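[1] compute the structure for the input listed below.
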Amino acid sequence: MPPIKESTWKTYKRLFGYLKPYRWMFVGGIITGALFSAVDVTIIDGMQRVIDEGFVEQDERFLYKLPLYLIIAMVLRSLFNFMSEYAMGLVGRGIMHDIRMQLFGKYLTLPASFFDARTGGEIVSTMTYNVERIGTSVSDAIKDLVRDLFLIIGAIGLIFYHSWQLGLIFFIGGPLVAWVLRAASKRFKEISRKLQNTMSDVTQVTSEAFQGYRTIKTFSGESQETQSFYRASNANRRQQLRMVITKSISSSLVYSIAGLALAGVILVSADLILSGKLTPGGFTVCFTAMASLSKPLKTISSMNVIIQQAVAAAQSIFAILDRPDEPDSGTVAVERARGDIEFKSLTFNYPSNQQPVLRDIHFHVPQGKSYALVGKSGSGKSTITNLLLRFYPVQPGQILLDGRSIEEYQLSDFRKQFALVSQHVTLFDDTVRNNIAYGINIDASEERIIEVARQANAWEFIQKLPQGLDTIVGDNGTNLSGGQRQRIAIARALLKDAPVLILDEATSALDNESERLVQNALDELMRNRTTIVIAHRLSTIEKADQILLLHEGQIIEQGTHQELLAMQGEYAKLHANQFRD
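    Below you'll find the model as predicted:
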């Protein structure tokens, strides 16, 4: 085996930590795997008696007992095979489940910047493909490795027992095999990392194509997407082919070394038999044992591929698990905030962009008031709400909730103070009931769910669904219309009953009838709550207590709808353009 670097040793050590809950099953798998190989070694060793006593001396009694011996050996071999397969399979799948659960839990605690820097395909590929590599290495690679190592030890022991001269031949070829495995391991690990990246690309292109199939069909983008998938899949194919070539070369070299060793065995055996130092049966055992080494040596070479893939996969997973969680240094607990919000001298830029997207933002939202943010795309409206929800750390400046910096609050308590309804509603492939009573409201009574559904103007259409509240909405609510999805989201926000409400383009993608129903529901939702509204349609925010017009990250105008119209500034121009349209 190749020398293991410190980082790889640490990876092995950390992976072994996941064995702890399954250690006795793992030990059982190793023992039964060793017994499986012991049966094979016993069968090989028995060849001496078969040749010398059965065929040379023609011992009838032994020959008649031989079928019984074989039956017993095969039954034991089958039993140990099942026990080893089951034990290692259970351990491998258990470890895979544990790592997957840990990784999923970690994803939920990582900051928004982590997801901004990665594609969905990369994240999903790590969760599926990379974790699968680790499970396979335990259930298949380690199982076979244990069996083959014990078979090699047993076979070498037999060779030395019958003829130390023949045993020395193995040690001539052993270093050569080790050198081949060492060189191959380095190459396998390098290719494995590239293979993970190409698999992420395949997953990403596939995910985009399936999610955007309406756009693809509408704009006749089938050929373009096919080309994108071909490039991703072909890159993966090339890496797979490099893996196959490396594996084939290493296994072929191992076979060649084994073949030369066998030739040496025959040459030396001829002299030993002629001098009477080795019986025909002893020669058969040595030759069979040496021949039996060929397969496990090849298997170890093949398992080396899987193990190196698992090491590379584990390192990529541990790199994620070791990332710091979303910052939460707050110590102040809050049951229900009043909802007084203030932004002070706030400037911000995203980690991937040094250009500030907000510059010296100042404004105060008193408890129970509604403030609207308007402006062109990219002016910083959504960034303000992202910072308010602590998706990103506040840089120069402060955001206060009820007179305290938002970073002083415990994060879990802090986010309970907010409800969000956005243009891009997130619904889960679950029932209407569970999409309304989501998260902290999962135990809400049916009466309360129906009450908020009525307030959100959603109960009428929910009653007409095939199973009512228990109807499955489909992936992201595909079984519902846009207006219906929005009203489900509003019902969810009503059920949460948070003191602060954020509306992010909540009606921008709706037709007039749906917008009327949703706007009525929003008016009910906004009552007695501090509300921050992001909108392009100025008609939806005319009743706001204050309207802030943003341009290139700065507030350039502020006032009521009528005050801003009277100023005859940029807001008035926007309003005139929309009214004319």
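[2] for the rest of this, base every contact and every neighbour count on C-alpha atoms.
    Noted.
[3] name the nearest residue to the residue positioned nearest the centre of the chain, sequence neighbours excluded.
    Taking C-alpha atoms, centre = their mean, the centroid of the chain lies closest to Met127, which sits 1.6 Å from it. Of all residues beyond its chain neighbours, the one nearest Met127 is Arg100 (6.3 Å), with distances taken as C-alpha to C-alpha, 6 or more residues apart in numbering.
[4] structure for this one too, so we can compare:
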Amino acid sequence: MAGKSKTLEEVKQKKITGKDIAQMSTSEFLDSAKGPYKRILGYLKPYKGRFAMGVIFGILSGLFNGILLLGIRTVFTVVLPPDPDKPIQAIKPFAGLPFWKNFEIQRPDVPPDQQLWFVIAVCLSVPLLMLIRGLLTYLHQYCMLWVGNRVLYQLRDECFTGLLRQSQTFFNTAKQGELMQTVFNQTRMASSAGTELASAFIKHPVSILSILAVLFHMEPVYTMGAFVVFPLCILPVVYISRKVRQAGGREEEEAGAIMVTMQE
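    The predicted model follows:
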């Protein structure tokens, strides 16, 4: 009997509300979120094909941030006239980068009457790169949203099925507004948390690393100076994130109270 009670005690989960999250520190929140996030990510397995497509598009979208910086620098190098006192040299947009360091573009010799159209054509490559990056970002978000909706349907179905199996005593003591909020709002937040977490750990790190690689390649001194200033910018972000968690906790508590009042 004691072993059975211990097992039941281990299985029993503590409910963490938005108000509890608002009062947690960042380390406490990360420790408390490990278990729930693992269970949420388990719902992604049936849709791993579409999820993998979203991951690939997210990686490509993140890499395109660095490519966009190189493209803008190359456009300025091509459009701006070279120094007349120096010999005309080929353009090497990837100089200093491994594998592509020998890639070069010959500076075109454009007649004076066609230089305006040449500049316009070269400058249009920047919006084209932005369009490609936007398309990759759209495909990434579409795949993640598609997976998130399927997870949402599954969570709501399991939650609603679990409610139907409860006894009459449970419904006599439970607040109907909180049950409605659990079925509709909290399942939606849980499904979006899984896809948003995957996006945050895939797309954003790739974007940061690609931009840093290009910046170190272009201006290593200024980039190192930015590393000195950047940690100072983290402090207000941490403070604001705590305020956001507190506001989210109050919103969840107020929404539950409103739904309980409306139902009664």
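[5] what lines up with the residue nearest to the centre of the first structure in the second structure?
    Following TM-score structural alignment, the counterpart assigned to Met127 of the first structure within the second structure is Val183.
[6] again, but for Ser370 of the first structure
    With TM-score structural alignment as the matching criterion, Ser370 of the first structure is left without a partner in the second structure.
[7] how about Val285 of the first structure, what's its match in the second structure?
    By TM-score structural alignment, Val285 of the first structure lines up with nothing in the second structure.
[8] what about Ala291 of the first structure, how many neighbours?
    The burial count assigned to Ala291 of the first structure is 15, neighbours taken as other C-alpha atoms under 10 Å.
[9] which residues touch it?
    With contacts defined as C-alpha atoms under 8 Å, 6 or more residues apart in numbering, the neighbours of Ala291 of the first structure are Ala258, Leu262.
[10] residue in the second structure paired with Thr206 of the first structure?
    Aligned by TM-score structural alignment, Thr206 of the first structure pairs with Met262 of the second structure.
[11] mind giving me the packing neighbours of the longest helix seen in the first structure?
    When the first structure is scanned for its longest helix (criterion: DSSP state H), the result is helix 222-274. Packed against helix 222-274 of the first structure, as judged by 3 or more C-alpha pairs under 8 Å, 6 or more residues apart in numbering; DSSP states H and E, are the following elements: helix 164-211, helix 280-292, helix 294-321.
[12] can you say which of these is nearest to Ser248 of the first structure?
    Evaluated over those, closeness to Ser248 of the first structure peaks at helix 294-321, with 8.9 Å, by C-alpha to C-alpha.
[13] Val110 of the second structure: neighbour count?
    The burial count assigned to Val110 of the second structure is 12, neighbours taken as other C-alpha under 10 Å.
[14] and it, how far from Val78 of the second structure?
    Applying C-alpha to C-alpha, to the nearest Å, the value for Val110 of the second structure to Val78 of the second structure is 11 Å.
[15] likewise Ala257 of the second structure?
    To Val78 of the second structure, Ala257 of the second structure is 62 Å away according to C-alpha to C-alpha.
[16] of the two, which one has the most company?
    Val78 (20 against 16).
[17] now which residue in the second structure aligns to Leu19 of the first structure?
    Matched by TM-score structural alignment, Leu19 of the first structure corresponds to Leu44 in the second structure.
[18] now Gly46 of the first structure
    Under the alignment (TM-score structural alignment), Gly46 of the first structure maps onto Gly71 of the second structure.
[19] cool, Ile532 of the first structure as well?
    Under the alignment defined by TM-score structural alignment, Ile532 of the first structure is left unpaired in the second structure.
[20] elements contacting the strand or helix carrying Ile532 of the first structure?
    Element membership for Ile532 of the first structure (DSSP states H and E) is strand 530-534. Under the contact criterion of 3+ C-alpha pairs under 8 Å, 6+ apart, strand 530-534 of the first structure touches strand 370-375, strand 500-504.
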